[in-house]
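Asks: Just need the structure, nothing else, for what follows:
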Amino acid sequence: MDEQTLHDVYLRAWALIVRESAPELVMTSYNRVQGEWAFAHPKFINLLRNQLGFDGSIMTDWFASWEGITSGRILFDSGASSPFFFTAPGFMSSNSLYAAGVDMEMPFCSKNRDAVSEAQLCSDAQDSCETKQYLDAAVTRILRSKSRYGLFGQSSNLSRTTWDNEKFD
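Replies: Below you'll find the predicted structure:
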């Protein structure tokens, strides 16, 4: 897909969504756009945040950061009846996700993932000011969303938006 089609067709719809409904959270998708995985590519996240003005949180879809999805391979635990219990590491770096602008990685059932991810992030944050900045930005956006919805004990300052079909027909 060329840049003009991306902007005139696809981003136009996203611009309408961001402008008219002010979503608090966007979930990325598994698909490729212009040959790049959309779920964690800085280009697409920057378009959403900077060009379209989205200021909410961005999270991956379930399993999106697992390399088995992006490489087309599936690993099975020999004792599991489904591919949802992975025993081998094979995940995209959490630091890469945060560097791309993702705020939250959706969890899933893995015997190794949570420990690997937490240890990796702690190590990266100790070694890199850049990683600390990525994490600070992600946490700030998530906490801002929680505050907007009154999830810290205070009342919400948001009013419910309703869709006006006639406005967009």
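
Asks: can we go C-alpha only for contacts and neighbour counts from here?
Replies: OK.

Asks: Now do the strands in the chain.
Replies: Per DSSP state E, the chain carries strands over the ranges 25-27, 32-33, 36-37, 57-59.

Asks: Centre-most residue in the protein?
Replies: M59 (2.4 Å; Cα atoms, centre = their mean).

Asks: Report the contact partners of the residue nearest to that residue when sequence neighbours are not counted.
Replies: Closest residue to M59 apart from its sequence neighbours, by Cα to Cα, 6 or more residues apart in numbering: M104 at 4.5 Å. Taking Cα atoms under 8 Å, 6 or more residues apart in numbering, we find M104 in contact with 57-60, 138.

Asks: which of these count as buried?
Replies: Among the contacts of M104, those classed as buried by 16 or more other Cα atoms under 10 Å are 57-60, 138.

Asks: Select, from those residues, the two members most distant in space.
Replies: T60 and A138 (12.8 Å; Cα to Cα).

Asks: what do those two both touch?
Replies: 102, 104.

Asks: can you put the contacts of M104 in JSON lines and add distance to A40?
Replies: Formatted as JSON lines, the contacts of M104 follow (distance: Cα to Cα, whole Å):
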{"residue": "S57", "distance to A40": "13"}
{"residue": "I58", "distance to A40": "10"}
{"residue": "M59", "distance to A40": "9"}
{"residue": "T60", "distance to A40": "8"}
{"residue": "A138", "distance to A40": "14"}
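
Asks: Please generate a structure for the following sequence too, so the two can be compared:
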Amino acid sequence: MDIKKLINEMTLEEKASLCSGKNLWATKEIERFGIPSITFANGPYGLSKRNCDSYAPVPATCFPTPTALAATWDINLAYSVGKAIGEECLAENVNILFGPAVNIQRSPLSGRNFQYFSEDPVLSGEMGAAFINGIQSEGIGACVKYYIGNNQESHRQNINNIIDEQTLNEIYLSNFERVIKKSNPFAVMVAYNKINGIPCTENDYLLIDILRNRWNFNGLVLSDLYAINSIINSLQAGLDLEFPNSLNNTKQIIEAVLSGTLDSSILDNAIEDILNTISKVIKPVKECECNIYDKEKHNDLAREVAEDSIVLLKNKRNLLPLKKIG
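Replies: Okay, the predicted model is just below:
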């Protein structure tokens, strides 16, 4: 795929359409250029692919949650779990997994703490990087989320997190930096919330100054579902792809380029990131359409994680090791 040539030949309407998903789980295709649609699926602790006909999830291994996995302090185990989930993605023709989530467990009341590894940025970053390396060893893209500060469920879509620069860098960015530099995920999902008054999806300091320039991330930057407030502001701030789909925002992109409000080079940069990502992930899936995985082996791995995640705070009355009965 000659991406530069494709971009030069695409119409403005085609470019604008690519900046929005086809539905909740896929990108749009452009048939005249042979640009395929790629499929996403949830998966912090196992593949969660939805059947489009019934919306029921396809069968997959349910691994212990990332919090349990992090309690093992075993990056090799995290890699193995990521690799196993990558194998299941191949079997189900999923191109990119929405995961892992490496946010800080900021509050015990957060509804997504089970998705996160830890309250510690170093542990979260190390486990997340190993997990991503495992997924991507199978040719499947990992989409690390939620960048950044998605630390509570209540008012998740509009809360403004006030975070000073030192705390931002030492806690909330540190885990993501470790993941980006140690595993180079194919994609980053941007959070709903605001940081110091600016939505993450429109925050050029977070998306350009830090993610792109400081950490040299060169992958796809996409929104959480329905997280876009202004598609023009988001594109200008460094976002590439809106999820899921929005015909209205596609029209806004076209109008903004024609009026000069949005520089066409910004749109071209977003399309280049999208096409680069598609070219990375589409080949392995096409080569492995009939791929199967060892379900029993994956169940054994899930059991191993569960066993190793058990943490004994105090061995009162010599509870461990457990004695066999009979």
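
Asks: Buried deepest among the strands of the first structure, which one?
Replies: strand 57-59 (a mean of 24; mean count of other Cα atoms under 10 Å).

Asks: What is it packed up against?
Replies: strand 25-27, helix 129-148 (3 or more Cα pairs under 8 Å, 6 or more residues apart in numbering; DSSP states H and E).

Asks: Just put these in a markdown table and tack on distance to Q4 of the first structure.
Replies: Converted to a markdown table, these look like this (distance: least, Cα to Cα, whole Å):
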| stretch | distance to Q4 of the first structure |
| --- | --- |
| strand 25-27 | 23 |
| helix 129-148 | 30 |
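
Asks: how about the ones you listed, which one is nearest T5 of the first structure?
Replies: Of all those, strand 25-27 comes closest under Cα to Cα, at 21.6 Å.

Asks: mean per-residue distance, the closest one to the second structure?
Replies: Mean deviation of strand 25-27 of the first structure from its aligned counterpart in the second structure after superposition (mean Cα distance after the TM-score superposition for the first structure): 0.6 Å.

Asks: What residues in the second structure pair up with that strand?
Replies: Aligning strand 25-27 of the first structure against the second structure (TM-score structural alignment) gives residues 187-189.

Asks: hmm, back to that, give the equivalent position in the second structure for the residue nearest to the centre of the first structure.
Replies: In the second structure, M59 of the first structure lands on L222 (TM-score structural alignment).

Asks: Would you mind checking which of the contacts of M104 of the first structure is nearest to Q120 of the first structure?
Replies: Distances from Q120 of the first structure to the contacts of M104 of the first structure, taken by Cα to Cα, are shortest for A138, at 16.4 Å.

Asks: Could you find the closest non-adjacent residue to that closest one?
Replies: Counting by Cα to Cα, 6+ apart, the residue nearest A138 of the first structure is D103, at 4.4 Å.

Asks: residues in contact with the counterpart of the one you found in the second structure?
Replies: Aligned counterpart of D103 of the first structure in the second structure: D240 (TM-score structural alignment). When contacts are counted by Cα under 8 Å, 6+ apart, D240 of the second structure is found next to 19, 220-222, 269-271, 273-274.

Asks: what do you get if the cut-off is 6 Å, keeping everything else the same?
Replies: 221-222, 270 (Cα atoms under 6 Å, 6 or more residues apart in numbering).

Asks: about what we covered before: distance of the residue nearest to the centre of the first structure from D2 of the first structure?
Replies: 26 Å (Cα to Cα, to the nearest Å).

Asks: got it, and E166 of the first structure?
Replies: For E166 of the first structure relative to D2 of the first structure (Cα to Cα), the value is 32 Å.

Asks: and if you look at E105 of the first structure?
Replies: From E105 of the first structure to D2 of the first structure the distance is 29 Å (Cα to Cα).

Asks: In terms of neighbours, single out the busier of those two.
Replies: E105 (18 against 8; other Cα atoms under 10 Å).

Asks: picking up where we left off before, and which of the buried ones among the contacts of M104 of the first structure is nearest Q34 of the first structure?
Replies: So of those, ranked by how close each gets to Q34 of the first structure (Cα to Cα), first place is T60, at 18.7 Å.

Asks: Q133 of the first structure -> the second structure?
Replies: Checking TM-score structural alignment: Q133 of the first structure goes with S265.

Asks: burial count for its match?
Replies: Based on other Cα under 10 Å, the number of other residues close to S265 of the second structure is 10.

Asks: ok, now the one 3 residues further on?
Replies: Applying other Cα under 10 Å, we find 19 other residues in the vicinity of D268 of the second structure.
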